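Participant: Predicted structure and sequence below. I'll ask about it afterward.
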Amino acid sequence: MINQAYSNGKFQFLNIMDIECKIPITKDEDEDHHQYFDGRRIHRVPKLVRFNKHNKEDYYAPKLVSFGPYYHGLPELGTAEEFKHKVLTMFVSSSGKDKQFFYCQIFKVIDQIRNCYVGVPRDAYDDGALAEMMLLDACFAVYLMKIAVGDEEKIIHFCQHLGLSVIKFAFIDMY
């Protein structure tokens, strides 16, 4: 659960999974965050386009991994969801920063993130759950990009955990 409080209008206190973030917020900085949201939205693909002519297979439904809230939590994507946590741990350990740093960066723009998804109720995810989803998804997207450019260590790591046969589905789902 996220607790928000303000001290003299200068700091925003956020708490997620026993991590406290003190993010200095200035008036100029707050206005800068609006540059990340220019009114664009992430829409679901219309049913007419998603399904084949017999309405049997949803071409746009992820087969291995979800990105964002539209398909998040589907049981058939659970294996990749668990793997995202391992990828996050790798990402954080190689960054020289802690998880708190990344969560704080996401919390700065959490409302803009929430506003991007059309058809997802604002209360579907609390700030902590949405921030965690975004961090896991972002780390996994970076991980896949490293695989795409031939990072052998990441390719071997992926194959050890999910198998070579499903690597193409991870890329299809991301695209």
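Facilitator: Here it is on my side, so go on.
Participant: CA only for contacts and neighbour counts going forward, please
Facilitator: OK.
Participant: And for stretch 116-127, what's in contact with it?
Facilitator: For stretch 116-127, contacts defined as Cα atoms under 8 Å, 6 or more residues apart in numbering pick out 1-2, 37, 39-44, 69-70, 107, 110, 114-115.
Participant: among those, which are in helices?
Facilitator: 107, 110, 114, 115 (DSSP state H).
Participant: ok, the contacts of stretch 116-127 vs residue 101, which is closest?
Facilitator: residue 107 (10.0 Å; Cα to Cα).
Participant: what comes up buried for the helix of greatest length in the chain?
Facilitator: The longest helix of the chain (DSSP H) is helix 127-148. Within helix 127-148, the residues that count as buried by 16 or more other Cα atoms under 10 Å are 127-128, 130-141, 143-144, 147.
Participant: Likewise for stretch 115-129?
Facilitator: So for stretch 115-129, counting by 16+ other Cα under 10 Å, buried means 115, 116, 117, 127, 128.
Participant: can you check stretch 15-23 too?
Facilitator: Applying 16+ other Cα under 10 Å to stretch 15-23 flags 15, 16, 21, 23 as buried.
Participant: Could you do stretch 149-163 as well?
Facilitator: 154, 155, 158.
Participant: List the single closest residue to residue 106 in space, sequence neighbours excluded.
Facilitator: In space, residue 106 comes closest to residue 131 once its chain neighbours are excluded; the distance is 6.0 Å by Cα to Cα, 6 or more residues apart in numbering.
Participant: take a look at this one as well, against the first:
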Amino acid sequence: MAGCLEADFQFPMEDPLDELATTIKRKCETLPPLSSKCCIYRIPRNLRKINEKSYTPSLISIGPFHRGNPNFQAMEEQKLRYLQRFIQRNSNRDLEDYLTASMKWEKEARDCYLATISLSSIEFTEMLVLDGCFIIEFFLTWRRGDFDPTDRIFHRPALSQAILRDLKLLENQIPFFILEILYNIAFEDNEKAPSFLKLTCECIIGPNKIPDHYQKTKILHLVDFLRTYYLPPEKKETCYEGQDWEFPDGISELHESGVTLKVDKDDKFLNIKFEKGVLYIPELMLENYTESQLRNLVAFEQCHYPRESFVVDYVLFLDSLIYDRKDVEVLVNHGIILNSPGSSEDVYRLFSNISKGTTYSRATFYYADVCRRLNDYCGTPWNRWKAILRQEYFSNPWSMISTIAAVVLLILTVIQTYCDIIQLQY
């Protein structure tokens, strides 16, 4: 009898919802803490699907996102060779010193990545040292110019250019402060060595002095370094909420409406100005890697600077000026776009596609005032009439002479007619 009672007795089953709630709570408890230092992102899918090649390394993996990809295995040997060369720059330091310094800052470096990095502490530290020392040695070799005869990168200019392009990809980054730490160890006793900031400027931008705003800004990584260089000197906070502004017509329409177009030799392409009927646009050299650079700057701003998206605003503004190939030809003829590798159709397609998938804020759009003043200027009839006169009658010396002759003839005819009328009256 007792055995029957034991067989019939059953423990109450746990409520499925309670079990699910417990599971979710455990997952929440194991979430890694969020960090405000995050600055290295994977490219959002809506941008990547438009042109995946622009965001993907071609030769070398830097950082954790593309680490282990067999396509970049050949460059791992070069990293080791560059590491050997770099360590020899300071005979008082050995590899352990660089590893120790990097491991000390491991947490801060991990916090810079949006995704959780699954590498162990040893693997992560190895990555920081190998990749960081490679970048620094690459810059030092680039700056010095006298290459080792056995160097397999700089004796092939296409390779060095491709690597420099890969170093400007958002997914191919390590924190800038790690690079500075490694560099400062190597040159701690060398007072003549430039700062790593200056070295980076010489290699990525050119042999110019360091812009003042670098001293006031914490550089996050090489993509952020590039963006910081191009920032306007005065990042004025614009606000046009409640005010009407629209994107202007294509550049050929603006030109026909009386806007004078002039190229600005400023190498900071964001500095577009409209003053007294003249639209100043800095020249833009379209080379093989320009699209990749612009796309990664745009992606970085979309992820990290949604309220200060100067590069996004730039590509949107230029896209508004380029409706068709005719607009491209106007920009090329004025020396604003220097298009070395492709046709007008390629330029049109570039700016049509590069702004796809991006979002922007009308309230903080950097060129809102330029757009508004352009539209106001073109909406004034007198400016259009002046443009028609200039384009139709004063576009070249012969048409100008013909026009002046016609006006003089008309005046003489009127005078003659007046004199004839006066004679008839008397």
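Facilitator: Yep, it's here. The structure presented is a predicted model; accordingly, all values stated were derived computationally and were not measured.
Participant: on that earlier part again, what's the counterpart of the residue nearest to residue 106 of the first structure in the second structure?
Facilitator: Under the alignment (TM-score structural alignment), residue 131 of the first structure maps onto residue 125 of the second structure.
Participant: That match touches residue 105, doesn't it?
Facilitator: No - judged on Cα atoms under 8 Å, residue 125 of the second structure makes no contact with residue 105 at a distance of 9.1 Å.
Participant: how about the strands in the stretch 201-350 of the second structure?
Facilitator: Counting by DSSP state E, counting those that start in this stretch, the stretch 201-350 of the second structure has strands at residues 260-264, 273-275, 278-282, 284-286, 337-339.
Participant: hmm, I was thinking of the first structure
Facilitator: Along the first structure, counting by DSSP state E, strands occupy 5-7, 11-16, 19-24.
Participant: Can I get those strands in CSV including distance to residue 88 of the first structure?
Facilitator: As requested, those are exported to CSV (distance: least, Cα to Cα, whole Å):
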stretch, distance to residue 88 of the first structure
strand 5-7, 28
strand 11-16, 16
strand 19-24, 16
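Participant: Which one, of the ones you listed, ends up nearest to residue 99 of the first structure?
Facilitator: strand 19-24 (8.9 Å).
Participant: Measure how that closest one sits relative to strand 11-16, angle-wise.
Facilitator: 160 degrees (axes from the mean of the first three to the mean of the last three Cα atoms, to 10 degrees).
Participant: what span of the second structure lines up against strand 19-24 of the first structure?
Facilitator: Using TM-score structural alignment, strand 19-24 of the first structure finds no match anywhere in the second structure.
Participant: can you check stretch 60-71 of the first structure too?
Facilitator: With TM-score structural alignment as the criterion, stretch 60-71 of the first structure aligns to 55-66.
Participant: Flag every buried residue along the matching stretch.
Facilitator: 55, 56, 57, 59, 60, 61, 62, 63, 64, 65, 66.
Participant: of those residues, closest to residue 329 of the second structure?
Facilitator: residue 55 (28.4 Å).
Participant: Tell me if I'm right that the closest one and residue 298 touch.
Facilitator: No - counting by Cα under 8 Å, residue 55 of the second structure stays clear of residue 298, with 11.1 Å between them.
Participant: which residues touch residue 19 of the second structure?
Facilitator: For residue 19 of the second structure, counting by Cα under 8 Å, 6+ apart, there are no contacting residues.
Participant: same question, residue 72 of the first structure
Facilitator: Residue 72 of the first structure touches residue 66, counting by Cα under 8 Å, 6+ apart.
Participant: Name the residues of stretch 94-109 of the second structure that come out as buried.
Facilitator: For stretch 94-109 of the second structure, by 16+ other Cα under 10 Å, it's 98, 99, 101, 102, 103, 106, 108, 109.
Participant: possible to save those residues as JSON lines with distance to residue 230 of the second structure?
Facilitator: What follows is those, written out as JSON lines (distance: Cα to Cα, whole Å):
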{"residue": "98", "distance to residue 230 of the second structure": "32"}
{"residue": "99", "distance to residue 230 of the second structure": "34"}
{"residue": "101", "distance to residue 230 of the second structure": "32"}
{"residue": "102", "distance to residue 230 of the second structure": "30"}
{"residue": "103", "distance to residue 230 of the second structure": "33"}
{"residue": "106", "distance to residue 230 of the second structure": "30"}
{"residue": "108", "distance to residue 230 of the second structure": "27"}
{"residue": "109", "distance to residue 230 of the second structure": "25"}
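Participant: separation between the residue nearest to residue 58 of the first structure when sequence neighbours are not counted and residue 27 of the first structure?
Facilitator: Leaving aside its sequence neighbours, residue 58 of the first structure sits nearest to residue 51 (Cα to Cα, 6+ apart; 4.6 Å). As judged by Cα to Cα, to the nearest Å, residue 51 of the first structure and residue 27 of the first structure stand 47 Å apart.
Participant: Which of the two has more residues huddled nearby?
Facilitator: residue 51 (16 against 9; other Cα atoms under 10 Å).
Participant: So the more buried one is in contact with residue 45, correct?
Facilitator: No - if you go by Cα under 8 Å, residue 51 of the first structure and residue 45 don't touch, sitting 9.8 Å apart.
Participant: if we can go back for a sec, right, so of the strands of the first structure, which gets closest to residue 84 of the first structure?
Facilitator: strand 11-16 (18.3 Å).
Participant: quick one, what contacts residue 85 of the first structure?
Facilitator: residue 136.
Participant: any idea what it aligns with in the second structure?
Facilitator: By TM-score structural alignment, residue 85 of the first structure lines up with residue 80.
Participant: Also residue 152 of the first structure?
Facilitator: So, by TM-score structural alignment, residue 152 of the first structure is matched to residue 146.
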